[in-house]
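Please find the sequence and the predicted model below.
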Amino acid sequence: MTFGLLDISLTLLALHLAGVAAAVHAVLTVRTSQGAVAWCIALLTVPYLTLLPYLFLGRRRFADYVAARRFVVERMHEQAAQLGWRPLRELASDLIVSPGHGCVRTWSRLAGLPTTGHNRARLLVDGEATFAAILAAVGAARHCVLVQSFIVHDDATGRALQRVLIERAVAGVRVHFLYDSIGSHALPARYIESLRAAGVEAHAFVATRGVVNRFQVNFRNHRKLVVVDGERAFVGGHNVGDEYLGRRPPLSPWRDTHVELLGPVAALLQLCFTEDWYAATQRVPALRMPKQADGGTVACQVIPSGPADRFETGSLMFVEAIHAARRRLWLSSPYFVPDEAVSAALRLAVLRGVDVRVLLPSRPDHRVVFAASTLYACEAARAGVQVFRYRPGFLHQKVVLVDDEIALIGSANLDNRSFRLNFELTVATIDAHFAREVEAMLAADFARAEPLGPGALAALPLWRRVGMSLARLFAPIL
């Protein structure tokens, strides 16, 4: 059977009509005007190239999904209360945040979680330190272990974690393991089967279900979290895999950061895990009540964010951090695709005389994202932001330092996907001593970086500037 000119014309007409319908859908459902415009232009001009990506990426925020997620959270809190788990606000230490840190109060209201005191924090620089600390803590667990990761690989690092989880489960410790179904798509079934056979509760986080939504790849759970015995927690940028220890070229050595936390903040981090676990299983996991850390002086604010939030928590968290800076604002992120609110806040910080520095990788792991990120970085440099490219290897850490006391470490990148599409987790610490440790770490990173001058964009060849401008059209979905 052969297709004639009429058949081809009808097919193209059908695709264009479908593109018009999808463009109307984008106008009605996409969360930002920039995103709606980008999708409309693409769907109306080249629907035969963009209809399929729109099926996967375009439907950002289903009203039914948001309602379902909020219903899940409410049900989880009801079940937790029935199990005798006291309200977390009763566990939060009395802490008066100084007037100079109004941003912490804002984050607390934005997240709907209290700021806790009497915590201890330890900076974990790079994968060797991070996984050594996590494996040691999990190996010493006596009651319960909660593990959550976006990516888990069945390699030496993944199997090391698998062994210690199995060992603890066999010893009678309640172990819960949550991984994202898209981020860990390459994880073989035998990995999970081995965990379950030993008594580990292992489940995938699936954002949407049903025939229509089966292709939906938004609403990913990008959080990285480990909580041991309700007292010791780990948060940061590391997923589980050899590349996060710098064992896989060409991106090695891998540069990343985690933080180890002890104290009442673990209660709030258990809550974050519990909401995600309940969404995946409709059950409340094993929980332990935390206690004050001996000698703990660090105040902590947990800031979870996700597509079902009442406000755009991810973007507003960064905006508030930038506006709070009076002397210094140092940011490190693997991706730099800010929205207009973040871009404007950075420019205003420069005008206030703040030392604004942004540390980015010099090597791409996603070429389209890197191209768009380069254009935004050049524009930021032209506006007076000090932009640096980290030279030794791939930079994956997500760290913000505000003045002399506040540091944020977590999973959120400076891009729209973290702002509005992914579930992310960040912890803000308020402590001068810990902030000095973060300052020393970032200063060492900047010393190994190359500055991006204000004339960097003009120096690039025309074809690269055109390519970067085209890549920026996809910024709302990057």
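Noted; the coordinates are in hand. Remember, predicted model here, so these are calculated numbers, not experimental data.

CA only for contacts and neighbour counts going forward, please
Fine.

Would you mark the buried spots in the lengthiest helix in the chain?
Using DSSP state H, we find that the single longest helix of the chain is helix 5-29. Buried residues in helix 5-29, counted by 16 or more other CA atoms under 10 Å: Leu15, His16, Ala18, Gly19, Val20, Ala22, Ala23, Val24, His25, Ala26, Val27, Thr29.

Could I get the full set of helices for the stretch 251-400 of the chain?
265-281, 313-324, 340-351, 367-382 (DSSP state H, counting those that start in this stretch).

Structure two is appended below for comparative analysis:
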Amino acid sequence: MTYLLPELPTSVGCSVTPLIDGAEHSAAIREALESVGPDGFVYLTGWWLGLGRGGFELLPNGDARLTEAPPYCVDPWPEGEPFVDPANEESALVKLLAARIAAGAEVRALGWVSASAVRHPRATKLGGAAHVTAINTLTLRSLRELRAVGAEALPSTIGHLAGSSHSKLMLISDGRNTVGFTGGLDLELSRWSRPDHHGKQIWHDVVARVQGPAVQGFYDHFRTLWEASRSGRPQNLPLDNARFVSVPASTTSLPPRAVPISATEGSQSVQNLRTLPATKYPWYVPTRPTSLPEANVFEYRDALRHAIGQAQRYVYLEDPLMWSGEVMTWVRDAVRRAPDLRVILLTAGVDDPNDPPLPHPEYFCQTVNHALLAGLDDTEQARISAYRRRGVVVHAKTVLVDDEWACIGSCNLAQRSLYTDIEHGIAFTGGVPAYREKLWSHHLGTTPAGALPAWLDAWPTAKPLDRVALPVDEVPFSARQRRRYQDFHDPDSRQWRVRIL
């Protein structure tokens, strides 16, 4: 039995270190940057780049107001963290990158920007997405800061009209070895948290630090996005009463190359997982392609479906959305097939404060009651449990199967992540039990003694968790809500079209 997808390339001899929450992630970034010199490089891409104190807050009228700091960030800021230097409120990460540039290193950055959102904020607000304009503005400010210190920095305006460039990836090389980071955590101030989630530190996330041959896939993915962004027609994007040129004339190409990798790294096997959306779709003008060189790449979907299909002991899904009925049907089928299989779902105890109100109860009801539990008898349903992490934004996107396979990345359990947004992550084998113990002890608030059954049995009584009664209370789901779900909140690029609502 193989849990890795046979059709995908597999990199052996890798080392994967799961990093839980922002404090561990930022410390690993700082450590990796320290050795970068004239032969090195740093490449990063994110859905939201927030490299300073700027933030925003959502207003009751649906607007989003830019602020000096995120309203729920840590204050005072811990000295030495690589996002903000509290002495002068400058971005410490930008300063670290500036020092690497001064030492001769190459630094490139991509940040997702919807050109229509920053050009037409009023229309974006009417569509319920004022937060996108605010996030894109903060990303453009970060790109401007990076350009000021000598980095090449581009807004990533590529992709599907209903999607985004959602990869959160960083690649750091000292010229002799390269380390990659991929996961759910944006380089943004309010995402930082220690594992105890004390006070305003409400954000939980997971990032994989990867070394070994698999980092070549990180480079290839970043290069795909860089070249697609660079080759687009330059745009003048509005920013703080001025214009931000999307692609300066001095922007250089990123050639195909083999990244430097240490001869011996580890014993784990890794697959790079991507989502690259369909390039043509119905619209009110003739269909047009995106600028991506590849399309209909749904490796994340295929890897998830295959691994869940192999499950015998447990499937653990941790995600803020849980919107994909398709994923839940794979889990349901696994429960029917494997009589001893246990299923655990973990999602957020509080909503992401950066998002406008979303119909989470309606979507969760459709996913759980009408996909996951549909057709299961009482005995089968009893092997499925769901929890919320009390007071914490569970933003991680990770799945574990049987202590044999795990994935970490930017892909939510939602149709938009499987088919429409640009995503990146990894699947790996080897070291999964250690990852499971680290992650679960973080949520359980304790470290159970014993083997896997003891850990599975600890979930119902864990103090940091609220158990969700299954099936959940039925919530009406109108035809209008279904259209909005399909067209805007969770679109599928293979069949997307906008209708008058």
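That came in fine, so what should we check first? In this text, all values refer to a predicted model and were calculated from it rather than measured experimentally.

re earlier: and the helices of the stretch 251-400 of the first structure as JSON lines, adding mean neighbour count and distance to Ile303 of the first structure?
Converted to JSON lines, those look like this (neighbours: other CA atoms under 10 Å; distance: least, CA to CA, whole Å):
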{"stretch": "helix 265-281", "mean neighbour count": "23", "distance to Ile303 of the first structure": "9"}
{"stretch": "helix 313-324", "mean neighbour count": "22", "distance to Ile303 of the first structure": "8"}
{"stretch": "helix 340-351", "mean neighbour count": "17", "distance to Ile303 of the first structure": "17"}
{"stretch": "helix 367-382", "mean neighbour count": "21", "distance to Ile303 of the first structure": "25"}
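
just to revisit the earlier point, so the longest helix of the first structure matches what in the second structure?
Helix 5-29 of the first structure corresponds to no residues in the second structure, going by TM-score structural alignment.

before we move on, back to that, out of the buried residues of helix 5-29 of the first structure, which two sit at the greatest distance?
Maximum pairwise distance in the buried residues of helix 5-29 of the first structure, criterion CA to CA, is 20.5 Å, between Leu15 and Thr29.

Next up, the contacts around the residue nearest to His143 of the first structure when sequence neighbours are not counted.
In space, and not counting its chain neighbours, His143 of the first structure is closest to Val173: 5.0 Å by CA to CA, 6 or more residues apart in numbering. By CA atoms under 8 Å, 6 or more residues apart in numbering, the contact list for Val173 of the first structure reads Ala141, Arg142, His143, Cys144, Val145.

Emit the PyMOL select command for whichever of those are buried.
Selecting just the buried residues from the contacts of Val173 of the first structure in PyMOL takes one command, with 16+ other CA under 10 Å as the test:
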select buried, resi 141+143+144+145
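
which of the contacts of Val173 of the first structure map to contacts in the second structure?
Among the contacts of Val173 of the first structure, the ones still in contact in the second structure (both residues aligned by TM-score structural alignment, their matches' CA atoms under 8 Å) are Ala141, Arg142, His143, Cys144, Val145.

got the residues you listed as a markdown table, with distance to Thr297 of the first structure columns?
Formatted as a markdown table, those follow (distance: CA to CA, whole Å):
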| residue | distance to Thr297 of the first structure |
| --- | --- |
| Ala141 | 24 |
| Arg142 | 26 |
| His143 | 26 |
| Cys144 | 26 |
| Val145 | 25 |
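
Of these, which belong to strands?
When these are checked against strands (DSSP state E), the matches are Cys144, Val145.

Of all pairs in the kept ones among the contacts of Val173 of the first structure, which one spans the longest distance?
Of all pairs in those, the most separated under CA to CA is Arg142 and Val145 at 8.7 Å.

overlap in contacts of these two?
Val173, Asp229.

Translate Ile20 of the second structure into the numbering of the first structure.
If you follow Ile20 of the second structure across to the first structure using TM-score structural alignment, you land on Val125.

which residues does that match contact?
Contacts of Val125 of the first structure (CA under 8 Å, 6+ apart): Asp256, Thr257, His258, Met441.

what's the counterpart of the second one in the second structure?
Meaning Thr257 of the first structure. Superposed on the second structure with TM-score structural alignment, Thr257 of the first structure falls opposite Val206.

Where do the helices of the stretch 401-501 of the second structure begin and end?
Using DSSP H, counting those that start in this stretch, the helices of the stretch 401-501 of the second structure run over residues 415-419, 432-444, 452-458, 479-484.

The strand ranked longest in the first structure vs the second structure, average distance?
When the first structure is scanned for its longest strand (criterion: DSSP E), the result is strand 116-125. Its aligned residues in the second structure lie a mean 1.0 Å from strand 116-125 of the first structure after superposition (mean CA distance after the TM-score superposition for the first structure).
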